Each structure stands twice: as structure tokens, then as C-alpha cells.
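J.: turn this into a structure:
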Amino acid sequence: MRAIDYFDRGHDIDPDHACLIDAASGETLSFAQVSKLTRQIAVALYAGGFRNQEPIALYGPNSAAMMVALLAIWRANGQWVPVNTRNAIDANAAYLNYVGCSWLFYHSNQSADVRQLKARVAGLRHFICLDRAQDGDLSLDQFIAKADGDALPDLSDPFGRPDDVVGLFPTGGTTGPSKGVVVTNSGWGTMIETVAQAVDGRTPAPVSLVVAPISHAAGPVALATLSLGATQIILPAFDPAAVLNAIAAYRVTHVYMPPTALYGLLDARQLADADTSSLKIFLLVGSPVSPEKLRRAVEIFGPCLCQAYGQVEAPMIVTWLSPEVVAAAAAGDRPERLSSCGSPTRSVMVGIMDDDGHLLPNGEAGELVVRGALVSREYYAMAQETADIRTFGWHHTGDIARRDDDGFYYIVDRKKDMIVSGGFNVFTAEVEAAITELSLVRECAVIGIPDAKWGEAVHAVVVADDIEEAVIIAHAKARLGGVKAPKSVAFVAAIPRTAAGKMDKKALRAAHWSGERMVN
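T.: The predicted structure is shown next:
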């Protein structure tokens, strides 16, 4: 199906049901109202010169208007181009130039950046400000009012236009400029249906909290729950107190956030008095989660914690670790599964492969590879880069993993993050998991740094409260042995992050290495 068809399925359950509630403004829109607005915006786009399948960028903080605009892009059969508000303006300008974007919906909060984008992105010609007229650009209301009539081309076919492009999604990596991942209706629909199936059936009245950026993974999670008829409670940004208040006030049943946000909730002083009893699904996506913090989260929030693994090139839900499995592991039944990213979902084949293209048996570490409808089509205008990750008939994720005898997968590391110390492979994720078992450690990033004797030495960068380096090293040595334990620890106030919210290990390594080579 087309992306907008999933919203329409939710609409048809009960058009008068609350669809979007903007917690900041208090605005509430029913499914019927959102449907009407998306059609009006799509009509206005075509009246303004939009051509079927043109890229349309969306830039701003979370709001009901942002969600409406996103749905309208899909109503018009446009290609969504997310613009990350955390990116440097140079990075956003480069990406918009690269994908050839000519339309931009934005919030007035970003007006200073938009003025710079107008100067740097020659192809951008159409600007609509979501909340008000700004710098000569029409407001969304003005844009809708300017259009004559209500004619909208029939953009459907019996097959749901499987090869049309839903979006051009930036990879947001730390190894260079973002590549644009071309995601089609076929792959997007596979993801939406797989996520919806995983989180459905737990309550007759789902209410989903949107707190992570809509321009990142929160957008697809919202669409998956919208297809179930769920009300979306939209917060402008993550704030622990606001999240806890919203869960209690709106009786939120479903919430998605990255592990770093979960850690913020666990540290929040308001947590002790918070009512989170309504939660049925607390989905963690984006990076590995500390097993000890996941266990603690189950104690606090109940049997609702779950985890999915994916990447932009194979989005969101390659594997699934269900609330039932997590709750059992937290209670002591197969506790090692707190470190697992789950077992493969029905939409993909998953394997572990060595560098020569051989699939490996259970227990052996290798690159996690994927094939199936979930895999995205290609990198935009990058044929060689696409070919590089599609060797031996599989999509290569760049993640090192192993599979146990029950079919559960464990991410060991990113291929590029592996440390070779004294001839031994050290997987940083394993060391990070051991260090974050310590209750005084809030976050940890492990990197390799140059060492005259070992080639690379294991080095931990830690955010912690009143704990000594020797305690951390001794704990890691007891858990992992001397080879994998850090040789040194640096204490910092915060670990640098990429615009996508991931630990920026390239920035951490740069303080210790010179030149492009970051191995020794």
C-alpha cells in the first residue's frame, strides 16, 4: 500500500476519534479533520506546481502541524526529505542540494536557518511556513486558501504503487556526508505492517506518545500506530518531567524513544511519584541498550519494555525483542537476552556472514546480513556505494553480531568500532555493557587509542557520579578479562553525539589519532 493508505486505515476505524493532540498548544484534531487537511494541502501543492514524486523537505520541531504536513506529503505522493534540526546548516544544505529538493515546509523556529538555506540551496523554490507567514513565505493556512478547487489526481493503483518512493532518508552516519536512502512503498509498507503487528492487540484504545523527533524514527512509529487508530500525543522535545506528566495525563499506552532518553527517565527525580501504569509498549530503537538499565526499567515500568533492531537501509524492525521475552529475562529466565536485539521478524531473512561471503554457524561473530522486502532499494545516485553493501546476494548492515542456538541475535559491535588489541578482537559494545552495569555509571563509550605495545588500547569515556577509574577497570576485568578491560578511563560531563543522537565515536577518536588512519 501507499504510505497514506495506512493513515486512512486508522481513519476508517473511527473518523471522529482524536488523532493528534499537540500537548504544547492544546490543539486536538480528529482523524476526519486531519484527513481533510492533508487533502487540502495536497491539492494546494499541485495547484502550486508540484509534480508527482517530487522531494519535499520538512524542517521543524515536533507539532501537530508537522505531522499533518508529513501525511500531506504522502497524500500528494511526494518523497519525504527529513531535515534534522540538530544538524549544522552546512550539512542540511549539502543534503538538500544532493537530493534535488525544491519544496520546504518549515516552522518559524527555523526561520534563521531557512534564510541561509535559501542562499545555499539553489533548487529550493517553494517555502511554506507551518505556523505563520514568515519572510515573504505563505503560512500553511494561506497556502491552502490560495488554491482553487479541490481536484487531486488519482494516485493509487491496484497494487499500492509498490515502486513509488516514500522518502529519501539521510543515513546520518559519522564517517562522512549522509547518503540518501531510497525507501519505496514496498519496503515502507513492510516496516509499517511489521511494527503494527508487533505492538497491536494490547489495548482496545491505543494512545501513543510522540516525543522523539518526527524527522527521525518517531515518524514511522507514529504511522504504524495511526494505522491502528491510535491517538498521537505530541511533545515538542524530550523532557523527562513532561514525558512522565503526559503518560499519566493522557493514559499513554505506547511510547517510542532511544535508550538515551530511557536513561534520562530513569534518572528523573519525578519518576518516584509518576503514574506509568497505562503503558503497554515501551519501544527502544536506535542503539543498543544497557542490559542493567533495561532490567531496572522493567522493575519500574512493568512488562512493557521491548526492543527492535534496524537501520535506515533496512528500517526499524529487522529483529524484535518482545515485552514478554524482556520481562522474563529481567526476572532471571535467560537473563542474557537483555543483551539481545531479538529474533528475526517475519519480513526478512537474517544471517551472520564472514568477509568471504560464507554464512556462519550459531555462536560465531560476523557481519549481520539481511534480505527481504524490508531492505531499501538503493542509495540515491550512488550506484557504487549501493553495490558495496549488497555483495554475496545480501544487504550488509556493517554490524557485527552472533546468533545463539534459539535464534536470538546479539549485536557485538559496529564493524568499524572493533578494537584490535595485541592481536585480539575487542568488541566495544560488550565492554560498554559491562561498564554500565555499575549503578554510578550513567553512560559509557569505548574506543581504541594508539598504544606502542598493544597497537590499540581499550579506552573508556564515562559519564558517572563519584566513581574511581580503578573501580571501573577492576569491574570490567572481572567480567570480561584483562584483554577486554579498559586500560584507561576518561570522565566527561557528556558524550558527544551525532545529529541523529548516536554516540559520536569519530569525534572521541579524533582526540587520540592524527590523520585519517584510526587503527594502529
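
J.: please count neighbours and contacts with C-alpha atoms only from this point.
T.: Will do.

J.: and the helix or strand where A91 lies, what does it pack against?
T.: Using DSSP states H and E, A91 sits in helix 89-99. Secondary structure elements in contact with helix 89-99, counted by 3 or more C-alpha pairs under 8 Å, 6 or more residues apart in numbering; DSSP states H and E, are helix 111-120.

J.: quick one: contacts of the helix it packs on?
T.: The contact list for helix 111-120 (C-alpha atoms under 8 Å, 6 or more residues apart in numbering) reads 89, 93, 106, 124, 134.

J.: those helices in the stretch 251-400 of the chain, which residues are they?
T.: For the stretch 251-400 of the chain, the helices defined by DSSP state H, counting those that start in this stretch occupy 259-266, 291-301, 323-330, 383-388.

J.: which outside residues touch the last one?
T.: Around helix 383-388, the neighbours that count as contacts under C-alpha under 8 Å, 6+ apart are 378-379.

J.: how far is it from where the chain is centred?
T.: 23 Å (C-alpha atoms, centre = their mean, to the nearest Å).

J.: quick one, helices of the stretch 51-200 of the chain?
T.: Under DSSP H, counting those that start in this stretch, the stretch 51-200 of the chain gives helices at 64-75, 89-99, 111-120, 140-146, 185-199.

J.: all strands of the stretch 351-500 of the chain, in order?
T.: In the stretch 351-500 of the chain, the strands defined using DSSP state E, counting those that start in this stretch lie at 366-372, 378-379, 395-403, 409-414, 419-421, 424-426, 441-451, 455-464, 488-491.

J.: for the stretch 1-150 of the chain, same thing?
T.: 18-22, 28-30, 55-59, 79-83, 103-106, 126-129, 138-139.

J.: next one: the stretch 151-300 of the chain
T.: Using DSSP E, counting those that start in this stretch, strands in the stretch 151-300 of the chain cover 165-170, 180-184, 207-210, 231-234, 254-257, 281-284.

J.: run this one through as well so I can compare:
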Amino acid sequence: MSSIDYFDRGHDLNPARAALIDVATGESYSFADVKARTEQIAAALTRHGFANQAQLAIFAPNSAIAMILLLACWRANAQWIPVNTRNAVDANAQYLAYVECEWIIYDRSLEAQVDEMRAACPKLTNLVCIDDLDSFIGDTTPADFIPPEVDAFGNLDELVGIIPTGGTTGPSKGAMVTNLGWGTMIETAAQEMGGRTNDPVSLVVAPITHAAGPVALATMSFGATQVILPGFDADTVLSCIEQYRVSHMYLPPTALYSLLGSPQLGLHDMSSLRIFILVGSPVSPEKLRIAVDTFGACMCQCYGQVECPMVISWLSPETVAEAATGYKPERLASCGKPTRSIQVALLDDDGAEVAMGEAGEICVRGPLVSKGYFKKPEATEEVRAYGWHHTGDIARADADGFLYIVDRKKDMVVSGGFNVFTAEVEAVITQLSQLRECAVIGVPHEKWGEAVHAIVVGDGLDEAQIIAHAKAQLGSVKAPKSVEFVSEIPRTAAGKPDKKALRIAHWGENARMVN
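T.: Okay, here's the model as predicted:
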């Protein structure tokens, strides 16, 4: 199956059901409306010379039309090129040039940025403004659309998109995601999220041009209505949950922390929630416990990455709820158990599996894994050593198979010859209720090479109290030697803590930020 087949599966359940509700504009589209509009756009693209499996960038803030365009992209069997509105213009231009993209559909408010990107990308020659979409479509009707041919295997090796990696260690690489991998992700995610209500409603808050688009497609496959917000605002999210009886929601941990700190918390009915997924970075176990008390037995987590999207592992709402009540509470720090869609092993640097309870790199193989990096065979070969895809994440596994991510391989601090996993330190520090966020890095130290340094958001505690709390639970080696108080922690366009930027403040622009 291709991506659009999963939308059509949801459409066939009830064509008259609302598929998209745009909160900002008040517009609503049924599944039938969306199907017809995507067929019109796909037909127009073909009529204007768009080739099967050509690349198409979509550059727009969250809206119903942005979601329609993404679905139309897949109906035309295009290779989706995500362009994040939160990125710097030069970063987007660099990526579009790298993947040699020729087509872009964009929002009028971003026209100046598109002009800059076009100047830097000679092959970007086909530009369509959303405001001009009707004239681009012309008089075509859904009957004009002829779906691309598929073979008996459903063209499983064709690309759904070339999706940028985070680029935390340099320019983003393009992960080539196939129909097989995308379909495996959607089927697995839908199996975990579906069947919990007869009236599924999903709140879309995170950027559609990032992971929220695929999550929306997974929920649409079982008929969920998508309520779309232009961006995150804690009070608005809480209000929308009650107003639209939201059952499914997807947010990063930082957004959860904002919800928990909202003065509107407790003033709205949250009883409709069935699935509240936390993704993107580890969540504080203590904040997760509080979230269960606040939002109910709907909190869950999944773990994945662009090269192996979304569902390497799953931590179910039932498991989280049990842990929050005291049954195996350590599981609040877990990212779950491997799903049925993937084979997972924890390997050392020589490609051998580590003993249970020891830390090793999460390595995976199976249909979920992407085809490789676009025009980067050396980079692909590097992450596919020993016949596995190497995620770069370090984890331990317990006797029941639950995975506990302790760090990114590149984030580990080596202090006095000891390995300190920053995620472990962050989890302990964020137990303190006065602190909203924490990021831990290694900073230069003459004696130890690197010293553990904590950057925190919050007040009511001083440096000595935070260090003493960490030392009591982790010992002196892992406890931070210094604490820095900030109003906010810088983030990447994907919403993750920008540890590269944090390190630069202490190491300068050195390429090697370790001693």
C-alpha cells in the first residue's frame, strides 16, 4: 500500500465524517471533501508536468489546507520534501538544493523566504502559491485524476519522501523512506492507537511538516477527525480538548510541561483523552507521573527516528498508568518495548550484543528501516555496520524487555575516565518540582577533561541544593559540578534541546567538543 491508501481506508469508513477542522479559520472538510480536493490537486500537478515520483516540497504553517496538500502530494505519488517553517532560510535552502527539489507549494506569508530559497536552489523552478491554487487547478474534476500505476507488490520500494534528519552534527541528511517502511509505521501506530473510542478526534498541534503529519495520517486511517491548531498554546490546547472532545494527541515533553504549568489546568474536562503520546526526547518520570494524575490513563510514549520512524518501541497507556500507581515505577523512565515491526539489539562498538542490564547502542533491522541517505552512500554505510541500522542512542534493557534510553552516543560526558549519561542526570534533576526543564552537557575541565554541567529552567532552588539532590541519587561522579539558570533552553527546529548551541557557549566553535 502507498501512503494515500491509508487515508482512503479512513474515508471508506464514513465519507461524510469530518476529516479536518481548522480552528483558526473555522473551516471543516469531510473525508469526501478532502478526497475530492486531493484528486483535483494531484490531477493539476500531472497536467502541469509533474512526473511520477518527482519531489514536492510543502512550505506552510499548520492549517487544513497544509494537511490537504500533504495528502495530495502522496496521491500524486510524489516524494515528499518536508520544509520546516521554524528552520532558518539558509538551512531550508541548503536542504532543497541537496535533494535537488524542483517543485514547492507555499503559503503567501512565506513568499519572501521562498524567493531566497529559489535564488539558492537553481533546480527549484516550479512554484505554486496556496492563494493561487484554484487557478492552478483550473476546471479539473476528480474524474480527471488517473492514479499512478502500481505493481502486484504495491510499489513498496518507491519513496514516500526524503525526510531530513535533525542535523545536530552537521547539515541534515535525507532519509529515503519507502512505501514499505511508511506502511509498516502506520499499521503499527494505528494498531496501538486505534480501537479505543467510536469517535476518534486527533488534535494536531506540532508542525504538520514534521512528525505530526504522519501521525495524523495514522489516525485518519481509522477514521479520526483532525482538529488543527496553527501552533502550540497551552491554554488553547486545554480548551480544544474539551470543546472538540479530543481523544488522541501528540506532543513533545516540553509542551506537556507547559500544560502542567497552565493556570487553566483543572478548568477543562479532559475525560475524552484516550491517547496522549509523548515523543521527541525523554520525559521526566516525575512529570509523567503527575501527567497521569492530571490527564488520566492516556499517557504513552513511542520511540523512533527519521531513519526508522516513530515505532521502534511503544510504552502503552496501561503500562504508564500502572507505573504511576507504584507498580514497577521505574518503567516511567522507559521508552517501552520493541514493537512487532522491528528487530532490536543493543550492541557494543564491536557489533556484539551487550549483557542484559548493560548499556549498548540501539540497533535495528526490518521493514521499518529507511532505504538509506539520499546521495550519501558513505554515511549510509557508516550507520549500517554489522548488518544493523545504528540509531546513535544508548540504552539498557531490563528482564522484561523494556528499553531505557540513557543518552545519545554523542551526548555522553566522559569525566575523569567515567561515562556519564546526560539523560540519566536530567531525569534525576527534573524530579525537583521547582524545575521545569533541564539539559546536561559536558564542559571543559583541566583535571577531569569534562565536567558535568546542568542548565535548568525554574526558580526556588540554588545551585548547591540541585547538586546535593543529584549527588544523593547518582553519586559524586555523575552529579553536576555546576548549575546554570536560564529563562529558556534553546531548541532545534524539531523542538529538541539544542545541545550543540549549549556546548558552543562553553567550548567555542571547536569541531571537537570533548577533552
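
J.: what's the counterpart of T436 of structure 1 in structure 2?
T.: Aligning on TM-score structural alignment places T436 of structure 1 opposite T430 in structure 2.

J.: any idea how far its match is from V456 of structure 2?
T.: 9 Å (C-alpha to C-alpha, to the nearest Å).

J.: wait, V383 of structure 2 sits on H390?
T.: Yes - V383 of structure 2 lies in contact with H390 (C-alpha atoms under 8 Å); the separation is 5.0 Å.

J.: between those two, which is the more surrounded one?
T.: A direct count of neighbours by other C-alpha atoms under 10 Å for V383 of structure 2 and H390 places H390 higher, at 21 against 17.

J.: ok, that one - contacts?
T.: Contacts of H390 of structure 2 (C-alpha under 8 Å, 6+ apart): 361-364, 383-384.

J.: which residue lines up with it in structure 1?
T.: That one, H390 of structure 2, aligns with H396 by TM-score structural alignment.

J.: P206 of structure 1 and V255 touch, don't they?
T.: No - P206 of structure 1 is beyond contact range of V255, at 10.4 Å (criterion: C-alpha under 8 Å).

J.: returning to what we had before: mean neighbour count, the helices of the stretch 51-200 of structure 1: which tops it?
T.: Among the helices of the stretch 51-200 of structure 1, helix 64-75 has the highest mean neighbour count (mean count of other C-alpha atoms under 10 Å), at a mean of 24.

J.: rewinding a little: of the strands of the stretch 151-300 of structure 1, which is nearest A18 of structure 1?
T.: Among the strands of the stretch 151-300 of structure 1, strand 231-234 comes nearest to A18 of structure 1, with 5.7 Å by C-alpha to C-alpha.

J.: grab the longest helix from structure 2 for me.
T.: helix 31-47 (DSSP state H).

J.: name the residues of it that are buried.
T.: Buried residues in helix 31-47 of structure 2, counted by 16 or more other C-alpha atoms under 10 Å: 31-45.

J.: tell me the residue furthest from the middle of structure 1?
T.: Checked against the mean C-alpha position of structure 1, the extreme residue using C-alpha atoms, centre = their mean is K453, at a distance of 39.2 Å.

J.: could you find the closest non-adjacent residue to the aligned residue in structure 2 for D200 of structure 1?
T.: Using TM-score structural alignment, the equivalent of D200 of structure 1 in structure 2 is G194. Nearest residue to G194 of structure 2, sequence neighbours excluded (C-alpha to C-alpha, 6 or more residues apart in numbering): F222, at 6.7 Å.

J.: distance of the counterpart of that neighbour in structure 1 from P204 of structure 1?
T.: When structure 1 is aligned by TM-score structural alignment, F222 of structure 2 is paired with L228. According to C-alpha to C-alpha, L228 of structure 1 and P204 of structure 1 sit 10 Å apart.

J.: same question, G501 of structure 1
T.: 33 Å.

J.: and for C101 of structure 1?
T.: According to C-alpha to C-alpha, C101 of structure 1 stands 41 Å off from P204 of structure 1.

J.: more neighbours, these two?
T.: Higher neighbour count among C101 of structure 1 and P204: C101, with 22 against 10, using other C-alpha under 10 Å.

J.: the more buried one reaches L124, doesn't it?
T.: Yes - in this structure, C101 of structure 1 is within contact of L124 by C-alpha under 8 Å, at 6.0 Å.

J.: show me what contacts the most centrally placed residue in structure 1?
T.: Structure 1 has A217 as the residue nearest its centroid, 3.5 Å off, counting by C-alpha atoms, centre = their mean. For A217 of structure 1, the contact set (C-alpha under 8 Å, 6+ apart) comprises M316.

J.: now with 10 Å?
T.: Counting by C-alpha atoms under 10 Å, 6 or more residues apart in numbering, A217 of structure 1 makes contact with 256-258, 285-286, 311-312, 315-316, 500.

J.: again, but for D8 of structure 1
T.: So D8 of structure 1 contacts 15, 31-32, 35, 75, 226-227, 229 (C-alpha under 10 Å, 6+ apart).

J.: structure 1: matching residues for stretch 310-320 of structure 2?
T.: With TM-score structural alignment as the criterion, stretch 310-320 of structure 2 aligns to 316-326.

J.: list the buried ones in the matching stretch?
T.: 316-323, 325-326.

J.: could I get those residues as CSV with distance to L271 of structure 1?
T.: As requested, the buried residues of stretch 316-326 of structure 1 are exported to CSV (distance: C-alpha to C-alpha, whole Å):
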residue, distance to L271 of structure 1
M316, 28
I317, 29
V318, 32
T319, 30
W320, 27
L321, 25
S322, 24
P323, 21
V325, 24
V326, 21
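
J.: quick revisit: now list whatever residues contact both of P206 and V255 of structure 1.
T.: Joint contacts of P206 of structure 1 and V255 (C-alpha under 10 Å, 6+ apart) are 232, 279-281.

J.: now the equivalent of I419 of structure 1 over in structure 2: how far from E361 of structure 2?
T.: Structural alignment (TM-score structural alignment) places I419 of structure 1 against V413 in structure 2. To E361 of structure 2, V413 of structure 2 is 16 Å away according to C-alpha to C-alpha.

J.: quick revisit: among the shared contacts of P206 and V255 of structure 1, which two are most distant?
T.: Among the shared contacts of P206 and V255 of structure 1, Q232 and K280 lie farthest apart (C-alpha to C-alpha), at 14.9 Å.

J.: and for stretch 67-81 of structure 1, what span of structure 2 is it aligned with?
T.: Using TM-score structural alignment, stretch 67-81 of structure 1 pairs with 67-81 in structure 2.

J.: what's the answer for stretch 482-500 of structure 1, then?
T.: By TM-score structural alignment, stretch 482-500 of structure 1 lines up with residues 476-494 in structure 2.
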